[in-house]
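S.K.: quick one: sequence and predicted model below, then my questions.
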Amino acid sequence: MTADTRSEDVTAVGAPRPGGAGRIGDRIVSRIGYGAMQLERLRDDRPAAVALLRRAVELGVDHIDTAQFYGDGLVNGMIREAIRPEDGVTLVSKVGAEPAAGPVPLRAAQRPEQLRAGVEDNLRSLGIDQVPVVNLRRLDSGPGLRAEGDQAVDLDDQLAVMTAMRDEGMIGAIGLSSVTLEGLRRALPAGIVCVQNAYSLVSRGDEDMLELCTAEGIAWVPYFPLGSAFPGIPKVTDEPAVLAAATSLGVTASQVGLAWLLHHAPESLLIPGTATIGHLEENIEVGSLVLDAATLAELDSVPTRSAGSLG
C-alpha cells in the first residue's frame, strides 16, 4: 500500500486531503490521518470497525497508524480486512512493546531480536510484504513504560536492526517514538522520517525537537494531541482559551486543540483516534478550520506543562 503520488491535492481514491498534503519521507499523505488504537473498543463489532475504516478512506485519510500490540493483532486484522491496495494508504506501525496480562497491558520489547519479531508479526497480521513505516518506540520520554534490566538497550543497537530490516525490504522507512532530543540527533544518520512523541497545546516540552524535525523535513506526529487520561497530564479541552475559541467558532474544544497543532508547525501530521464515525467526521473537519491571528495568539499564550516530566 503506497500513498498516491499523482497529485498532492487528492488521495488515490480521489478524495481531497483533509488538512492538505504532508509528507512522511518520500510519501505524500493527508495531514489528518487516523490512529487505530481505539478500534480495540469494537472487538465485538467487527463490521463497525471495517465501516469506520472505509469511511476514513472516503473522507481522505491515507495515513493509518497502528501496532501489532493493539489488541494483540486484533486491530491489524481489522485494517487488513478493510483497507485495499488501491486505497493508497500509508500504514505506519511500531515496535518496542508487546501485549501483557495485568493492569498494564504492555511490556517493553526493546531487544533487537524482539524488534525484528515485532515487524514479522506486523507483516503477518496486516497481510503485506512490507510495512511502509515502522516507528521504533523508545521508552525515554513521555508517560508510560520505561526500559529496565535487559530492556535498556542502546539506541545504536536498535537502529542497526531497524536499518537491516529496511535494507532487507521488510520496512520502507524508520521513525522514532517516545524519544529524547539527544536520541533523535544520534539517529539522524539512519534516515528518520517521523517522530511520535506526546505533545499538545498544553504539553509543549519538545519544542526544540519539533524545530529540529522541521529543519530536517521529518514528520512530527504527536500522540496525546489533546492531553491524556493519564494522571497528572492536563487536558487541552479543559483550557479556558480553548473553550472560548470553540464557542466563538461554533466548534468543539477538541477541534480547536487539533487545529492548533496543524497551524503551529508545517511538519505536523495528526492521527486522532476514535471508534465512531461521527467523531471521525468531526476530526476530518479540523482540516478546514481557520484560526485567525488573534485566536492563535490566545492559544499560544496557554502555559505548557511537559508530558515528558509526568508519570
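M.R.: Great, that's in hand.

S.K.: when you work out contacts or count neighbours from here on, use the C-alpha atoms and nothing else.
M.R.: Noted.

S.K.: quick one, what contacts Asp259?
M.R.: To be clear, residue 259 is Ala; Asp isn't right here. Val286, Gly287, Leu289, Val290, Leu291 (CA atoms under 8 Å, 6 or more residues apart in numbering).

S.K.: ok, second structure coming up, stack it against the first:
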Amino acid sequence: MTTSPITADASGTWQLGDLPVHRIGFGAMRLTGSGPFHHGTPSDRERSLAVLRRAVELGVNHIDTAAFYFSSTRSANELINTALAPYPDDLVIVTKVGPFRDYSGAWGTAARPDQLRGHVEENLRQLGRDHLDVVNLRRMRQESIAEHFGALAELREAGLIRHLGVSDVEPRHLAQALEIAPVVCVQNRYGLDSPDPRTDELLRICGERGIAFVPFFAVAGEGGAHGPTGDERDEVLAVARDHGATPVQIRIAWTLHQGRHVLAIPGTGNPGHLAENVASGALRLTDGELERLNAVHTGRSLP
C-alpha cells in the first residue's frame, strides 16, 4: 500500500497580511548553485525545476527568493518563473531588496533609497509579475532604515508591492519601520546555534503584534550561508532518534515550536530532502524535548 506524503498543511497556517501561507515554506537561495550563497556543485537545472514543482505539489505556498540570488549558471527568480508560472492563486512569493550585486556577481555597497524602485522592478521582470506579494528590506548595517523603508512604502502605495517586511534588524529598526507602514514579517538569522538576545526580543515582539517571524539559516546552524557543517549536537541527535527523524527535521520542528507566528523556509535542491523538510511540519516535540533543545539554544545546562 502506498502511503500519502505529508504535506505542508500539517505545519499549520499564518497570515502574511491578508495572504495565508503554510508555516513550512521553501527558500530558493540554494537553487542558485555555487557562488556567494552556496559553495558546492550547482544543482542540475531540470532537477531544480522539478524540486520547485514538487514543493507546490506538497502544499508549499510560500517561496522566499531575491533577484540577487544568482550565480554564473543559475538565477533563483528565473527558475521560479520557469517552473511555476502561471502561478497558483494561493502561491505567495516573498523577495527582498537592499544588497546590491552587479551583473558579474560582484557585491557593491548597499542600495540607496532611490535605487530600490529599480530593484523592485527587476524582481517583477524576472518573476513575470505585475506586483510583488511581499518585499523585505534587508538592512545593510544602517543605523536607521527609515529612508529606505519609506521608499518601499511609496512603492506599496503605488501598487507595485502588496506587503512589506524587514530583514536583519534589531527591535529599534522594526519600530522605525512600523512608524512608516505596516510590517507583515521579520527575517533574521535564528536557530539552535544562533543565540542572540536582540533576536529573541524580536521573536517576542513579533508574536505580540501578529507579525510573522521568518528565520534564515535555521537548518544550517553555524555553517550559515555555506550550509550545514556535518557536525551535530548530541541533544539534537537524541531527539531525532526518538522520533525516527533526521537532525534537520528536528531543527525545523524546533523552529516551528517557537511560536505560531514562526515560519520556516528551508531550502534544498534535493527532492528527497524537500519531502523530509515538508514532513517536519507534522513533528510534535514533547515539553521535555523542547526543554533539552531550548537549553542548547540558550547555552544553559540542565540539571
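M.R.: Thanks, I have the structure now. For clarity, every value in this text was computed on a predicted model and none was experimentally measured.

S.K.: which residues of the stretch 151-300 of structure 1 fall in helices?
M.R.: 155-168, 181-187, 207-216, 240-249, 253-264, 277-285, 293-300 (DSSP state H, counting those that start in this stretch).

S.K.: for the ones you listed, which one ends up most surrounded?
M.R.: Most buried of those by mean neighbour count (mean count of other CA atoms under 10 Å) is helix 253-264; its value is a mean of 21.

S.K.: follow-up on the earlier one: nearest to Asp140 of structure 1, of the helices of the stretch 151-300 of structure 1?
M.R.: helix 181-187 (8.7 Å; CA to CA).

S.K.: what range does that closest one cover in structure 2?
M.R.: Under TM-score structural alignment, helix 181-187 of structure 1 corresponds to residues 171-177 of structure 2.

S.K.: quick one: distance of that stretch to the chain centre.
M.R.: Going by CA atoms, centre = their mean, to the nearest Å, the spacing between the C-alpha centre of stretch 171-177 of structure 2 and its chain's C-alpha centre is 20 Å.

S.K.: and that stretch, how far from structure 1 on average?
M.R.: On superposition with structure 1, the mean distance recorded for stretch 171-177 of structure 2 (mean CA distance after the TM-score superposition for structure 1) is 1.0 Å.

S.K.: can you list contacts of that stretch?
M.R.: So stretch 171-177 of structure 2 is in contact with Ser144, Ile145, Ala146, Phe149, Gly150, Val166, Val183, Arg198, Thr199, Glu201, Leu202, Ile205, going by CA under 8 Å, 6+ apart.

S.K.: all strands for structure 1, in order.
M.R.: 21-24, 27-30, 34-35, 63-65, 90-95, 97-99, 106-108, 133-137, 174-177, 192-196, 219-220 (DSSP state E).

S.K.: of all those, which lies closest to Ser125 of structure 1?
M.R.: strand 90-95 (11.5 Å).

S.K.: quick one: the closest one aligns where in structure 2?
M.R.: The alignment places strand 90-95 of structure 1 over residues 92-97 of structure 2 (TM-score structural alignment).

S.K.: aligned against structure 2, show me the partner of Arg31 of structure 1.
M.R.: That one, Arg31 of structure 1, aligns with Arg23 by TM-score structural alignment.

S.K.: contacts only, for its match.
M.R.: Here Arg23 of structure 2 is in contact with Ala8, Asp9, Ser11, Gly12, Thr13, Trp14, Leu256, Val262, Leu263, Ala264, Gly281 (criterion: CA under 8 Å, 6+ apart).

S.K.: check those residues against Val219 of structure 2 and report the nearest one.
M.R.: Ala264 (9.4 Å).

S.K.: map that closest one across to structure 1 for me.
M.R.: In structure 1, Ala264 of structure 2 lands on Leu270 (TM-score structural alignment).

S.K.: could you give the number of residues near its match?
M.R.: Number of residues near Leu270 of structure 1 (other CA atoms under 10 Å) recorded here: 25.

S.K.: roughly how far apart are the match of Arg31 of structure 1 and Thr7 of structure 2?
M.R.: Computed as CA to CA, to the nearest Å, the Arg23 of structure 2 to Thr7 of structure 2 distance reads 11 Å.

S.K.: now Pro266 of structure 2
M.R.: 15 Å.

S.K.: higher neighbour count, these two?
M.R.: Pro266 (26 against 22).

S.K.: verify the stated contact: that one with Gly27.
M.R.: Yes: counting by CA atoms under 8 Å, Gly27 is a contact partner of Pro266 of structure 2 at 5.4 Å.

S.K.: picking up where we left off before, quick check on the contacts of Ala259 of structure 1: which are buried?
M.R.: Val286, Gly287, Leu289, Leu291 (16 or more other CA atoms under 10 Å).

S.K.: what's the closest of those residues to Val236 of structure 1?
M.R.: Val286 (15.2 Å).

S.K.: thank you kindly, that will do.
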